[in-house]
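Sequence and predicted structure below; questions after.
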Amino acid sequence: MAEKIKLTPKKIVLKGNSSKDSIAGKISAQKVQQDQKREEERKVQPEQPQVAAQKPAATSAPATAAPKRPAERVPPKPRTVFVQDERQPKTEAEEREVKKGPNVKPGADKKKSNLREDILKKEEHKKFFIGQKSRERGRPEATQATSSVPSRIKITEFVQVGELAKKLNVRAPEIIAKLMQMGVMATITQSIDAETATLLSAEYGCTVEVISLYEETLIQEESDEAADLVQRPPVVTIMGHVDHGKTKLLDALRETDVVATEAGGITQHIGAYQVTRPKGKITFLDTPGHAAFSAMRARGAQVTDIVVLVVAADDGVMPQTEEAISHAKDAKVPIIVAVNKIDKPSANIDRIKQDLAKFEILSEDWGGTTPFVPISALQKLNLDKLEDAILAQAEVMEVTANPKKRATGTVVEAKLDQGRGPVATILVRNGTLKIGDAFVVGLEGGKIRAMYNDRGQSVKEAGPATPVEILGLSGVPNSGDILNVMATEREAREIADKRQELARHQQAQQVKKVKLENFNETIEEGKVKEYKVIIKGDVRGSVEALTSSLEKLSSDEVRVRVIMGSTGEISESDVMLASAAKATIITFNARANAKVRDVASKEGVEIKNYSIIYQAIDDMKLAIAGLLSPDISERVTGEAEVRQVFKISGMGTVAGCSVRSGFLKRANAIRVIRDGSVVLTGSLKSLKRFQDDVSEVKEGFECGILIDNFNDLKVGDIIEGFEKVETQRTFEEIGNK
């Protein structure tokens, strides 16, 4: 029995394998249940991969009946999985291959599942943030921006739209839209004034503090210690009328021939020279005497200590002499009168004293305080007395300076040299100027690379009241600009940049001041004509003086407009600008090369060259006169009396007339005069002698007259013929501004 009991599992196993139909049915039912379960799981979690079908249990026998040695006695055979199509049976391994696909490595299902989970998480995060941003876009944008707007910002007089947007933490397009609502059209790179920026910022609840850009460009000079002050040479400006001997006097003092280098013997631009005499040093500024250089002479008076007024003893006080007196008095500078050309037989010193007394300049022997020194620059007479008077006046004035501080100076003259670049003549006012000093002058900055004295000699430093020519500028400054030495080159560059920014803003504001409606009215009325010019000169002072002189020629009818003024040779760009603006190029000691002249010829641009400015002014007057509207006057040519009146159907009223004086022309205008009053001003439609049309009827002859669009002629009316006469006007006939 025991053996039979032990063999029971064998019988059960064999029994279980005896019926293939029963096992296949169980496996098929189990597989259908598993497929249904997987389908339900796929609907709930579609992202999870399908799980391969597990092997069904080999038997449903209880655990107590587990066989001990089935593997040893009966090797396991691969079980067959029956699908609906029983004609194509597949093993479990083949089924897994179908589900996984070909070339799937072990563990690929797990990796693919993890990858799909990562992609799903990223998609969920993306959807979340996109939804969050879309919800934010749905909110009012101003509310979101306003929440981060600062309560207070600082700006200068002008601020760019983009910069203002950054300060307010607001998007630039929103700022531009606000400006459009305020009637201001501006792009992100354009600037608006502080007033507009303040109004716009107030809408966001932000207070604006305006910082003066001009104040940031100012430079505080160092204070002087009394112990550091020393006596310096006086700065003397020589002024006077044309050809009264100013340059000849300076030539005699310097013992050099400056006159020979000047065109026509007339000084064309300011020169600064230092003269060493036995009794001390004197710095001279030689300013031109012609009226064209009023601005240059005014600058000379601003930097000078003493004015030497040169008056020719044989000529007396002239218009430029009066201007020089005015400049000296405005600058509150003492005057020393040098009565020149006393060697001429017609010299009259007393007349000079009498003429100057009208301007409250009284000589010392007339009870005044102004020294009068009679001299002859040509004969070098009494030059020592003039020097004594200058040094005595300087001693009374106690002109001092501190050579230990950073240098300050004034631009006497500046130009663009082709070989050396921007060059400026500087008169040191205080301190000591040295090679290597970083400086700012006007809108330009730089570092001194080289210095030359008035004799052309290289120097390493220049003390107070010393004129020097410097190199190392970033650009050409204007005459009269102040030079300040800075601690570092970076500091000088920052101040120069701020000054240039301020200049750009100020220039833009000047353009905006021109009102469009006033401009259109002027154009429509055609009252003002423009003569446009481009000025090129050898030095900046000459360009400015010529610009000032030409602009003064403007009148109510013709305006001289200087489009551009610069130093250096004429370039092709200058010619193209003149062509576009229909302007004339006026040069002063500046030339154009052959290529530029060819371009000017092709473009039809006129280039006028001058070496003496008053010649340019005289030619400009003629050009302006050519633009003036001519004077139009009426000249009566003759009179005819109406003797008979005929009404002709289809023609109108024909008057039979007799010419009493002069002649009547068919082309002339006529007036109908009745009882001393003009009843019509018109023109003739027909003029006949008998049956013939004629162009003219002279005195004593009769004619038939038909007036255009007028039939109310009466016997006794006077028909007066007249013509308009144009007379070309001259420049002197208009009132200059």
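Done, it's in.

Every contact and neighbour count from this point should use C-alpha atoms.
Noted.

what's the closest non-adjacent residue to residue 528?
Leaving aside its chain neighbours, residue 528 sits nearest to residue 557 (4.7 Å; criterion: CA to CA, 6 or more residues apart in numbering).

Neighbours of that neighbour, how many?
17 (other CA atoms under 10 Å).

any idea how far it is from residue 573?
Separation of residue 557 from residue 573 (CA to CA, to the nearest Å): 30 Å.

And for residue 467?
Separation of residue 467 from residue 573 (CA to CA): 35 Å.

who's more crowded, these two?
The residue with more neighbours, out of residue 467 and residue 573, is residue 467; 29 against 10, by other CA under 10 Å.

Tell me which residues touch the more buried one, please.
Residues near residue 467 by CA atoms under 8 Å, 6 or more residues apart in numbering: 272, 273, 274, 283, 425, 426, 427, 428, 453, 454.

7 Å - rerun?
Residues in contact with residue 467 (CA atoms under 7 Å, 6 or more residues apart in numbering) are 272, 273, 425, 426, 427, 428, 453, 454.

Just these: which are in strands?
Filtering those for membership in strands, criterion DSSP state E, returns 272, 273, 425, 426, 427, 428.

Just flag the most distant two among the residues you listed.
Greatest spatial distance among these (CA to CA): 273 and 428, at 12.2 Å.

how about the helices in the stretch 601-737 of the chain?
613-627 (DSSP state H, counting those that start in this stretch).

Helices along the stretch 151-300 of the chain, start to end?
Under DSSP H, counting those that start in this stretch, the stretch 151-300 of the chain gives helices at 161-168, 172-181, 194-202, 213-217, 246-254, 294-303.

Which strands or helices does the longest strand seen in the chain pack on?
For the chain, the strand with the greatest residue count under DSSP E is strand 631-648. Other helices and strands packing on strand 631-648, by 3 or more CA pairs under 7 Å, 6 or more residues apart in numbering; DSSP states H and E, are strand 652-665, strand 718-727.

Against residue 397, how distant is residue 390?
According to CA to CA, residue 390 and residue 397 sit 11 Å apart.

who's more crowded, these two?
Using other CA under 10 Å as the criterion, residue 390 and residue 397 rank with residue 390 on top: 22 against 13.

putting a second one here so we can go through both:
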Amino acid sequence: MSSTTVAEFANELKKTPEILLDQLKSAGVPKAAVTDALTEADKQRLLGFLKASHGTVEPERKKITLTKKSTTEIKQADATGRARTIQVEVRKKRTFIQRDEGHPATPEPVRGVADVPAPSAAEPAAPRVDEAELARREEEARRQAELIRRQEEELVEKRRLREEAEAREREKAERAEQVEQQARAARAKAAAEKAAAAVTEGAPEAPEEAPAVADRKAAAEAAAAQVKEDAKVKAAAESKARADEEAARAKDLDERRRKALAEAEAIRAMMNAPARVLVPHKAPEKVAQEAKAAGVKGTLHKPTAPAARTAAPGAPGAAAPGAGKEVKSAKLSSSWAGDTAKKKEIKTRGDASGGVGRGNWRGGPRGRRGNDRGGQEERVQAAPVEARVLEVHVPETITVSELAHKMAVKASEVIKQLMKLGQMATINQSLDQDTAMIIVEEMGHSAVVAALDDPEAFTDEDVSAQLAEALPRAPVVTVMGHVDHGKTSLLDYIRRTKVAAGEAGGITQHIGAYHVQTERGMVSFLDTPGHEAFTAMRARGAQATDIVILVVAADDGVMPQTKEAISHAKAANVPIVVAINKIDKPDANLDRVKQELVAEQVVPEEYGGDTPFVSVSAKTGQGVDDLLEQVLLQAEVLELKAPVDAAAKGLVIEAQLDKGRGPVATVLVQSGTLKIGDVVLAGSTYGRVRAMLDEDGKPTKEAGPSIPVEIQGLTEVPQAGDEFMVMGDERRAREIATYRAGKFRNTKLAKQQAAKFENVFSELGAEVKTLPIIIKADVQGSQEALAQSLLKLSTDEVKVQVVYAAVGGISESDINLAIASKATVIGFNVRADAGARRLAEGNNVAISYYSIIYDAVDELKTAMAGMLAPERREEIIGSAEIRTVFVASKIGTVAGCYVTSGYVTRSAHFRLLRDNVVIYTGELESLKRMKDDVREVREGFECGIKLKNYNDIKEGDQLEFFEIKEIARTL
């Protein structure tokens, strides 16, 4: 059960806690402090008490006050004849009072506003209240009726208990009265007997006492009779008062029950009543036409009398006051358009409104408001507008103005909501889908992901329409492993080539794609880099493969990139064949390698697992045939098939920009047949295949499934890892490529802007140095790997900013960009042309060439270390003891010191220690030895020291001298 404190409930009722505590105490709810909890039962008890105590008071009528303010401009000539613009502000106020049962709603007259006549039968009825409000009112009426019934039952029960208590009190009083009477009678009898005895004994002595006793007895009897009579009168009066009170309460309860039932009946009748339609008001254009027909041609012509004047007020069919104006209901105005249009008109001396609503053609005095009340426009009360919940379709990117238009609000409201969430935005800024959906939900609407007219929907039709019979295909095998574990050398032995010898630095920095014809069939190999910078390349290789050969050096074991390759293979859900290489080395340890692989959840078949382990040597060729046999065995188990006579579909393995051939892409055909002349769509680029080369550089006319080829003819360099497909129509391919490019650009821009605005406050206080660079590489994969590796070098003090990264040679445009951004140009396996070199030399732009990614990362790390602020360290050089203190009027306080250790220099800093506690740190002002200024004093000598800006020194203080040295920092 929910509960609130007395203070919270008082805040909800807009009362002070002290008043609420008094009311709770009167209602019988024991609450002593404002922190006490109130239950629903306590609130119901308080409600019953308040209704019982205020039930006879007529509730205050509810009022609705509508205030409207508008500002217009009029032009008026001044004394000099120049036209001036004057701001006119019009304020209108209407107050509507809730009507009683059976009485029409009459607005309360407000000062300064004309009276509104009651609505006629021809005018539109009040709009219906919504069903939720009607249900709430009916529930409230039922609840009040139930509360009145319970109060009546409690009142009857209280009345019965009160009558029983009164009966018991009366009976008790009667018994007490009887006992009192008996006691009085006994006392009177005893007195009488005593008096008689006295008379008998002493009759001659007291003859006058007998009459006195008789008088006292008569007086006592009269007093007793009077007391009894008064008690009867008092009881009768109290009974009559109680009867009157009970009758009043019963009448009050009957009246309240009747009102509650009548209100419930009225609500049910209102719910069952048919809805009535609002009658449209007279258009302002019609009024203007009537004025024109009446002969109004100038501004100073006297207008014709309105129809309300010519017709008799009491005649049937006479026009009502204000008939020539716009007619509105007596309810709340459903459209203020008429007033707005009227206020925008320029007021002139003549009748520009056609005589509508004017008592005379020049207007009456200011005080004659009664003339306009009859012609005041009547208002139409509008139904309370319920907050609409819109279903907003949010695309991947949307501008602030478009989002505001979809929600039917102003763009400033969306910007305000964004600023509340900590993001600054402009009206034309693009928002990503997640941010836009959060804004929609925050503003009370329902956000759904937009299903746009995506031209990519046609790509599935183009491929599925040409599906042919699936035939067996060659497996695609990716060779993965740590750097320098012999992946490329193993492929060289299989291909009988020397690819590894041609790699820069002896390491692979590209994805190499080859296919080899063996005795048992054809196998396509993908050789991935093992360096840590080429994570994305290895992930692409694992996604495009059927089988992974994991190469592990027998003398090195499992390394970080080996673990990463295992995770990529498991994520792609492809089988692994482990090749333990370099078994010909003397320090090879096969068991250690197997145990380390078992720890990585790669269990060999001999240990009960499902992963084949083959020991090979890329140098001698030992075990290579067994490795190929295991690969083909795995391929047979997988039953690899692909359609041949269909449109080609595959993956972009690598891409580059060749100076003579243009964009060149290395693709792996996964299904279908790729032919020269086909229209290819790859990511956000497209083109017609002009030339096709195999891995040996020989021209070929077609490529089937599992065959890697190099194609030319694309419009731009595609992204490595993009899927490609053959389209039947070049126009459709161009539309899809344009759509993808725009979507990618908008999404990237929205994320960049969000990141900039999020970091703007965090970077205001900290001084962060930035190293801007421009990267140009030979292939897409190398450019991506180099950019990611350099960005990882960023720290809190120095950040790497990749201004531009692309493939191809260094051109003059790249140098111009470097000049504008003050960036360093890095060329990876590319060179700058003659024009770019001259421009760079003339503007002092540094160009660095690299062919190994190690060198690029190391040199950039050194450059970033040079931008770091040096580290300041203190080095203690000596100490001295103050033995004498001299005070000179012109010089100040001078310390006579004895150097106890090390040495003291003129430029050294010092710490003053008193009782081994540092009390001051500063610099020396002068250092003297025998009245001579010296630069240094060694251990065992005395000297005079003047401290800079400090004189509070004593004999016995210690001085500790140190120097601050700056040490270069490293990343």
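Alright, I've got the coordinates. These figures come from a predicted structure and were not determined experimentally.

and the counterpart of the residue nearest to residue 528 of structure 1 in structure 2, what does it touch?
In structure 2, residue 557 of structure 1 lines up with residue 797, judged by TM-score structural alignment. By CA under 7 Å, 6+ apart, the contact set of residue 797 of structure 2 is 768, 769, 868.

In ChimeraX, how would I select just the buried ones from those?
Entered in ChimeraX, the line below selects the buried ones among the contacts of residue 797 of structure 2, by 16 or more other CA atoms under 10 Å:
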select :769,868
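
can you list the contacts of residue 797 of structure 2 in CSV and add distance to residue 397 of structure 2?
Shown next, in CSV, are those (distance: CA to CA, whole Å):
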residue, distance to residue 397 of structure 2
768, 31
769, 32
868, 39
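
In strands only, show me the contacts of residue 797 of structure 2.
The strands, defined by DSSP E, take in residue 769 from those.

Which of the contacts of residue 797 of structure 2 sits closest to residue 234 of structure 2?
Minimum distance to residue 234 of structure 2 across these is 98.1 Å, recorded for residue 768 (CA to CA).

unless I'm mixing things up, the closest one is touching residue 800, no?
No: contact criterion CA atoms under 7 Å: residue 768 of structure 2 and residue 800 do not qualify, at 10.6 Å.

Counting neighbours, which bits of the helix or strand containing residue 287 of structure 2 end up buried?
Residue 287 of structure 2 is part of helix 284-293, with elements assigned from DSSP states H and E. Buried residues in helix 284-293 of structure 2, defined by neighbour count with 16+ other CA under 10 Å: 284, 287, 288, 291.

which part of structure 1 lines up with it?
Alignment note (TM-score structural alignment): helix 284-293 of structure 2 is unmatched in structure 1.

what's the counterpart of residue 661 of structure 2 in structure 1?
Alignment note (TM-score structural alignment): residue 661 of structure 2 maps to residue 420 of structure 1.

burial count for that match?
9.

Now check structure 1 for the residue matching residue 637 of structure 2.
Match for residue 637 of structure 2 (TM-score structural alignment): residue 396.

Can you tell me the element the aligned partner of residue 544 of structure 1 in structure 2 falls in?
In structure 2, residue 544 of structure 1 lines up with residue 784, judged by TM-score structural alignment. Using DSSP H and E, residue 784 of structure 2 sits within helix 780-791.

Which strands or helices does that helix pack on?
Counting by 3+ CA pairs under 7 Å, 6+ apart, helix 780-791 of structure 2 packs on strand 649-658, strand 769-777, strand 798-807.

Quick one: the ones you listed as JSON lines, columns for distance to residue 557 of structure 2 too.
Shown next, in JSON lines, are those (distance: least, CA to CA, whole Å):
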{"stretch": "strand 649-658", "distance to residue 557 of structure 2": "29"}
{"stretch": "strand 769-777", "distance to residue 557 of structure 2": "33"}
{"stretch": "strand 798-807", "distance to residue 557 of structure 2": "34"}
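
what's the most buried one of these?
strand 649-658 (a mean of 24; mean count of other CA atoms under 10 Å).

rewinding a little: can you check what angle separates the helix holding residue 784 of structure 2 from strand 769-777?
Angle, helix 780-791 of structure 2 to strand 769-777, by axes from the mean of the first three to the mean of the last three CA atoms, to 10 degrees: 170 degrees.

got the angle for helix 780-791 of structure 2 vs helix 853-867?
Using the same axes, to 10 degrees, helix 780-791 of structure 2 lies at 30 degrees relative to helix 853-867.

Show me which positions of helix 780-791 of structure 2 end up buried.
Buried residues in helix 780-791 of structure 2, counted by 16+ other CA under 10 Å: 780, 781, 782, 783, 784, 785, 786, 787, 788, 789, 790.

tell me the strands in the stretch 351-500 of structure 2, going along the chain?
Per DSSP state E, counting those that start in this stretch, the stretch 351-500 of structure 2 carries strands over the ranges 391-394, 397-399, 430-432, 446-449, 470-472, 476-481.

what's in contact with the last one?
So that's strand 476-481 of structure 2. 487, 523-528, 530, 541-542, 545-552, 561-562, 565, 706.

Which of the residues in the helix or strand hosting residue 20 of structure 2 are classified as buried?
Here residue 20 of structure 2 sits within helix 17-26, counting by DSSP H and E. Across helix 17-26 of structure 2, burial judged by 16+ other CA under 10 Å covers 17, 20, 21, 24.

Check which helix or strand the residue nearest to the spatial centre of structure 1 maps to.
The centre of structure 1 sits closest to residue 504, judged by CA atoms, centre = their mean, with a distance of 5.4 Å. Using DSSP H and E, residue 504 of structure 1 maps to helix 489-512.
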